[in-house]
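> When you get a sec, could you give me coordinates for this:
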Amino acid sequence: MTVQADVDLDLIVADIETLVTCESPSDDLDAVARSAEVVAALGERLLGAAPERIIIDGRTHLRWRFGTPQVLVLGHHDTVWPLGSLQSLPFRIDDGVLRGPGCFDMKTGVVMALHAVAALPDRTGVSILITGDEELGSPSSRQLIEQEAIGCAAVFVLEASADGGAVKIARKGVSLYRVHVTGRAAHAGLEPERGINAAVEAAHLLLAIALLGDPEAGTSVTPTLVRAGSTTNTVPAAAEFAVDVRVRTGAEQDRVDAALRAIPATLPGASVRVEGGANRRPLERESSARLFAQAVAITERRDLPPLQGVAVGGASDGNFTAALGVPTLDGLGAVGGGAHADDEHVVVAMIPERTLLLQELISLALAGGRA
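This next block holds a predicted model:
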């Protein structure tokens, strides 16, 4: 299959502006629905086909399928930016740098994906899935993503690149917990000895749970939001806190889970209940190794800048597909920086070569990995 080398940068930039100027905060169902319609119209213009509109729990996801899926191109059109962000952070291009809320994470990647697939002479075997709730942890789209990935030879995730344009060859897994402590209330001045202080019990647990981290293994176990008590003169009868766990390997994720659930209460009469668990399994290097090697070979053959691969702490929908055993390469989207921050930006000059790289990777995967 011959891949089209020419990329119409002006058209891509115009399409990015169209998406960026349609704000789409994840928690606003109407905004996400409006954004989905903008993405759908753009994709229909480029691909000559309307997407399926898949609405789950009020959230709109889009899917284009060309035959039986062999390659999944994955992205999301929701952002973290609230409505009105364009007033203080308008879309603009200064000195070759494109700015605007959501441009880097990841509306540029969505546009690149649609243009890359549109440039293929034969799209048979390609599925494009653009979800609308990734920034919330993909609560309604996870099953859809997993179902679409099963049976594919490759998944290409258009999340933004790491520093310097590096692709993401590994991502930490995430586990999220809420620990509930039950004690017994009593008057803090008259008879505190009759109470069982849930706040004190929580303090013991917080210290013990924090020690489950292993910096050398890349494992962080971080207690976060803490709540306890009802009034200042009452022994707290209840307390709760959240725990954020990040791991490089599935074995570490399982170790921390078992250890956290086994930590006993310290105060007599106190009880502990743990909710939650793995949100995303790690995207380990083995999942991306073959696709990354192909990407490096493409950049060398096309005389593109050398491509680096890095492991990152944040998770993405690529974690879901990698956990299924489907080869997954992430961070193929925009080159720039400032995700979720006021300095969010995209380097315009890098858009054509990244779009070309994606075209080549899809083509190679459709050909069974044979150049």
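> From here on, just use CA atoms for contacts and neighbour counts.
Will do.
> the helices in this structure, which residues?
Applying DSSP state H to the chain gives helices spanning 9-20, 29-47, 85-88, 108-118, 142-149, 198-210, 250-262, 285-301, 318-323, 351-366.
> could you dump those helices to TSV with distance to residue 129 and mean neighbour count?
TSV is the format used below for the helices of the chain (distance: least, CA to CA, whole Å; neighbours: other CA atoms under 10 Å):
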stretch	distance to residue 129	mean neighbour count
helix 9-20	16	18
helix 29-47	11	19
helix 85-88	26	12
helix 108-118	10	26
helix 142-149	8	18
helix 198-210	38	19
helix 250-262	26	16
helix 285-301	19	18
helix 318-323	12	26
helix 351-366	14	23
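> List just the one of these that sits closest to residue 277.
Among the helices of the chain, helix 250-262 comes nearest to residue 277, with 6.9 Å by CA to CA.
> That closest one packs against which elements?
For helix 250-262, the packing partners by 3 or more CA pairs under 8 Å, 6 or more residues apart in numbering; DSSP states H and E come out as strand 173-182, strand 238-247, strand 271-280.
> Ok, which of the ones you listed comes nearest residue 289?
strand 173-182 (17.4 Å).
> can you count the residues close to residue 273?
Number of residues near residue 273 (other CA atoms under 10 Å) recorded here: 12.
> now the helices of the chain in CSV, with distance to residue 54?
Converted to CSV, the helices of the chain look like this (distance: least, CA to CA, whole Å):
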stretch, distance to residue 54
helix 9-20, 19
helix 29-47, 10
helix 85-88, 27
helix 108-118, 17
helix 142-149, 9
helix 198-210, 40
helix 250-262, 31
helix 285-301, 28
helix 318-323, 19
helix 351-366, 24
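> one more, for comparison:
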Amino acid sequence: MSYARTLRRILFWVAAIPLFLLLLALSIAGFVISTETGLNSLLSLAQRVLPGQLSYNQASGRLIGPLHIEQFHYEDGSLQVALANVDLDWRPAELFDFAVNVTRLHFSGLELSLPPSKKAPPSDEPFTLPNVQLPVAITVADLQGREIRIQPAGVDPIVVNAVDLKVRTQEDGVHIEVLQAQSPLGEVRLSGQVNPIGAYPLQLQLAWKAITPDYGTFDGQGEVSGTVRDQLKLTQRVTGSAVLDLTGEVQQALVEPDWSAQVKLNVADLKPFVPDLAGKPLNVQVDAKGVMARFEGKGEIKATAPEIGPATLRFTAAGDEKAVRLDALKLTATDHPLTLEAKGDFKKDEPSFNASCQWQSQI
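You can find the predicted model right below:
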């Protein structure tokens, strides 16, 4: 009897001790993620175990949200991160459904200095698109960043006044509701969908604004659609002191890009670009195609020159990264019975232009 009672006690403690340790661990974890004291304890632990130096001025809230941190700094060699303040709120309960839902992420005063990138060794293997399948669904309902400065190694810094993002991932890819950024040079807005699997199908709408000191403001709007691996189509319209319409197509972009482009440029008044031609228009039309750096194309330019008045220049050309061949060039003037025809070639390694010209009178 005494032996049976002793055995039951042993079995009880064998089962109770692991359960007690589990409950203790859960209690500690709950304390860390659900209290402000636990948050500060976790940050203090990070200061001791991280390889670099971490500091912050104030931290309030809970790890499960909402969370607020001021004057955050981290430095590890040439990598430096500084944040004036950051606010985070999310829904941790959705982790049980394999989802990360960030309802609010606001930050300002981000300064990021990046270490020099390591050069990858050259490879003869053809580049292939990786299949990116996230283990969890991600939703960012409201991301706002202000006063951002990114300093890559060895180049000028990237300054962004503001960035806003709303995005979610699903089985059919990444859905970008809005990605908007503003900088001293202008602003850009992107929306659409991309699926980082297989051929990488995508459909993206792009709108932007560029501010120039001499030529005013330019607004652009267009779309990119197709697949990154097989075929991409691009349309873009730019308005301002000049109007540009561009349509293009790229096939097999990762192997040997086969491309084509059609460009139309209209300038109602050349004064902002060439003051001596104030009040004069310019019309340009170019149709080109090629494979990688090899190209062939034709075009037409209509303009008004001070010496000859309204004129039309038509040309046909071809070339590659080493040379450009002008197969035909014809200049005609509306107010003068003269025609100029020319052809020639230009070699990049030999900075010279060989040409033959012929003037013809149409009287």
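> Superposing both, give me the TM-score.
With the length set by TM-score structural alignment, normalised by the length of the second structure, the two chains reach a TM-score of 0.22; 156 aligned residues with a CA RMSD of 7.6 Å.
> circling back: go through the helices and strands packed on helix 250-262 of the first structure and name the closest to residue 288 of the first structure.
strand 173-182 (14.8 Å).
> other SSEs contacting the closest one?
When contacts are defined as 3+ CA pairs under 8 Å, 6+ apart, strand 173-182 of the first structure packs onto helix 198-210, strand 238-247, helix 250-262, strand 271-280.
> a markdown table for the ones you listed, including distance to residue 97 of the first structure?
As requested, these are arranged in a markdown table below (distance: least, CA to CA, whole Å):
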| stretch | distance to residue 97 of the first structure |
| --- | --- |
| helix 198-210 | 41 |
| strand 238-247 | 32 |
| helix 250-262 | 38 |
| strand 271-280 | 33 |
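> nearest to residue 9 of the first structure, of those?
Nearest to residue 9 of the first structure, of all these, is strand 271-280, at 35.1 Å by CA to CA.
> Could I get the buried residue list for the closest one?
If you call a residue buried by 16 or more other CA atoms under 10 Å, then strand 271-280 of the first structure has these buried ones: 271, 272, 274, 277, 278, 279, 280.
> Once you drop chain neighbours, what's closest to the third one?
Put plainly, it is residue 274 of the first structure. What sits nearest to residue 274 of the first structure in space, not counting adjacent residues and going by CA to CA, 6 or more residues apart in numbering, is residue 179, at 4.6 Å.
> Quick one: residues contacting residue 158 of the second structure.
149, 150, 151 (CA atoms under 8 Å, 6 or more residues apart in numbering).
> distance of it from residue 110 of the second structure?
Distance of residue 158 of the second structure to residue 110 of the second structure, given as CA to CA, to the nearest Å: 12 Å.
> now do residue 331 of the second structure
According to CA to CA, residue 331 of the second structure and residue 110 of the second structure sit 55 Å apart.
> So for these two, which residue has more residues nearby?
Neighbours per residue (other CA under 10 Å) separate residue 331 of the second structure from residue 110, with residue 110 holding more: 21 against 18.
> Surely that one and residue 159 touch.
No: contact between residue 110 of the second structure and residue 159 fails when scored by CA atoms under 8 Å: they sit 10.2 Å apart.
> what do the two both touch?
With CA under 8 Å, 6+ apart as the test, residue 110 of the second structure and residue 159 both reach 147, 148, 149.
> quick one: the last one and residue 159 touch, right?
Read it as residue 149 of the second structure. Yes: the criterion here is CA under 8 Å, and residue 149 of the second structure meets it with residue 159 at 4.7 Å.
> So in the second structure, which helix runs the longest?
Of all segments of type helix in the second structure, defined using DSSP H, the longest is helix 2-34.
> helices or strands next to that one in the packing?
Judged by 3+ CA pairs under 8 Å, 6+ apart, helix 2-34 of the second structure is in contact with helix 36-49.
> which parts of the helix it packs on are buried?
Neighbour-count burial for helix 36-49 of the second structure, counted by 16+ other CA under 10 Å, picks out 36, 37, 38, 39, 40, 47.
> residues touching the last one, list them.
What it means is residue 47 of the second structure. Residue 47 of the second structure makes contacts with 53, 54, 55, as judged by CA under 8 Å, 6+ apart.
> Next, count neighbours for the nearest residue to the last one once chain neighbours are set aside.
When you say that, I think you mean residue 55 of the second structure. Nearest non-adjacent residue to residue 55 of the second structure, counting by CA to CA, 6+ apart: residue 73, 5.2 Å away. By other CA under 10 Å, the residues close to residue 73 of the second structure number 17.
> same check, this time on residue 94 of the first structure
Counted with other CA under 10 Å, residues neighbouring residue 94 of the first structure total 8.
> Next: the one 4 residues further on.
By the measure other CA under 10 Å, the count of residues near residue 98 of the first structure is 22.
> Would you confirm that it contacts residue 351?
No: applying CA under 8 Å, one finds residue 98 of the first structure not in contact with residue 351, separated by 10.7 Å.
> measure the residue nearest to residue 55 of the second structure to residue 38 of the second structure for me?
Look at residue 73 of the second structure and residue 38 of the second structure: by CA to CA, they are 20 Å apart.
> Next: residue 80 of the second structure.
26 Å.
> go on, residue 249 of the second structure?
Distance from residue 249 of the second structure to residue 38 of the second structure, counting by CA to CA: 55 Å.
> now swap in residue 102 of the second structure and tell me
Noted for residue 102 of the second structure: a distance of 21 Å to residue 38 of the second structure, by CA to CA.
> Next: residue 324 of the second structure.
As for residue 324 of the second structure, its distance to residue 38 of the second structure is 68 Å (criterion: CA to CA).
> show me the contacts for the residue positioned nearest the centre of the second structure.
Within the second structure, one residue has its C-alpha closest to the average C-alpha position: by CA atoms, centre = their mean, that is residue 190, at 9.3 Å. Applying CA under 8 Å, 6+ apart to residue 190 of the second structure gives the contacts 176, 178, 179, 180, 204, 205, 206, 207.
> JSON lines please, covering those residues and showing distance to residue 298 of the second structure.
Output for these, formatted as JSON lines (distance: CA to CA, whole Å):
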{"residue": "176", "distance to residue 298 of the second structure": "38"}
{"residue": "178", "distance to residue 298 of the second structure": "38"}
{"residue": "179", "distance to residue 298 of the second structure": "37"}
{"residue": "180", "distance to residue 298 of the second structure": "37"}
{"residue": "204", "distance to residue 298 of the second structure": "30"}
{"residue": "205", "distance to residue 298 of the second structure": "29"}
{"residue": "206", "distance to residue 298 of the second structure": "28"}
{"residue": "207", "distance to residue 298 of the second structure": "29"}
